[in-house]
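Enquirer: build me a model from this:
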Amino acid sequence: MKNFTFKINENSYGVKIVSHEDNIVELEVNGTSYSVKMKEEVKTVKTPTLVRKPTSGAIEPLKINPSSSTTKIIAPIPGVILSINVKVGDMIKVGDTLLVLEAMKMENSITSEKSGKVSAINVKVGQQVLQSELMIELE
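Expert: Alright, predicted model coming up:
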């Protein structure tokens, strides 16, 4: 099974473990066979199992308040603004691309979920944004 070399009081010993069952170990020390009964049974170590906590679900999309006169477009994830496709005063429709946000080396097109007029742009190209940071406001 395994070979070991021990040095005790300047003497070198070659130990070979031949077999191991329960608490009995058969071994050879410098070619002489020995049967050793261990005081306690050796406990086998189990490989740990990774247990993941179930996820709470997918990230919910931005909820639009229909009674509010303004709609706020917030960053769904942290990233860098690559391009802004609208200007203040532009009229937009549902599905129009407002800006492109790069996150984790992926380009994410942020689209409008509501028609309206762009009233404010709170970011600029190259700016880093955090999750839930206000980017664009619509009327």
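
Enquirer: every contact and neighbour count from this point should use C-alpha atoms.
Expert: OK.

Enquirer: which helices and strands does the longest strand belonging to the chain pack with?
Expert: Counting by DSSP state E, the longest strand found in the chain is strand 11-21. Where contact means 3 or more Cα pairs under 8 Å, 6 or more residues apart in numbering; DSSP states H and E, strand 11-21 is packed against strand 2-8, strand 24-29.

Enquirer: and the ones you listed, which is most packed in?
Expert: Each of those was scored by mean neighbour count; the highest is strand 24-29, a mean of 16, by mean count of other Cα atoms under 10 Å.

Enquirer: between that strand and strand 2-8, how many degrees?
Expert: Strand 24-29 and strand 2-8 are oriented at 60 degrees to each other (axes from the mean of the first three to the mean of the last three Cα atoms, to 10 degrees).

Enquirer: quick one more, to check against the first:
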Amino acid sequence: MKKFNIKVNGNAYEVEIEEVKAAPAVKVAAKPAAAPAKPAAKPAAAPAPAVVGAGDTAINAPMPGKIVKLVAEAGKAVKKGDVVLILEAMKMQNEISAPVDGTLKSINVAAGQSVKPGEVLAVIG
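Expert: Here you go, the predicted structure:
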């Protein structure tokens, strides 16, 4: 019987593994090890829901993920292809760019916020 300490998503576990010669089975008994509790960091509060008016262009989330960084600011002019924000999905950082030229009317997400696919991230007018 061998014992291992394993950390998964910040939680420590003590695992016992028994080697079995006859069958290729592994017995795992996982129990949380005593670890000091630390408070989770809260993401910034989300801005008000998006309002996309006639003639405005919405920038939607292409996939679920977490907003890592806001590159552009509301009220500033953007050109097609300019990076507006960085979305982390599946451990990769994706640059979300402006699909059209215009003025960034609003940014509807905050750094640290999780988003769903199709959610309006920003509005260009």
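
Enquirer: picking that back up, compare the helices and strands packed on strand 11-21 of structure 1 and give me the one nearest residue 77 of structure 1.
Expert: strand 2-8 (53.1 Å; Cα to Cα).

Enquirer: so that closest one versus strand 11-21, what angle?
Expert: Strand 2-8 of structure 1 runs at 140 degrees relative to strand 11-21, counting by the same axes, to 10 degrees.

Enquirer: and for strand 2-8 of structure 1, what's in contact with it?
Expert: If you take Cα atoms under 8 Å, 6 or more residues apart in numbering as the criterion, strand 2-8 of structure 1 is touched by 12, 13, 14, 15, 16, 17, 18.

Enquirer: residue 29 of structure 1: which of the residues you listed is nearest?
Expert: Using Cα to Cα, the contacts of strand 2-8 of structure 1 come closest to residue 29 of structure 1 at residue 15, 4.5 Å.

Enquirer: contacts only, for the spatially most central residue of structure 2.
Expert: For structure 2, the residue nearest the mean C-alpha position is residue 66 (2.0 Å; Cα atoms, centre = their mean). For residue 66 of structure 2, the contact set (Cα under 8 Å, 6+ apart) comprises 87, 88, 89, 111, 112, 113, 114, 115.

Enquirer: residue in structure 1 matching it?
Expert: Using TM-score structural alignment, the equivalent of residue 66 of structure 2 in structure 1 is residue 80.
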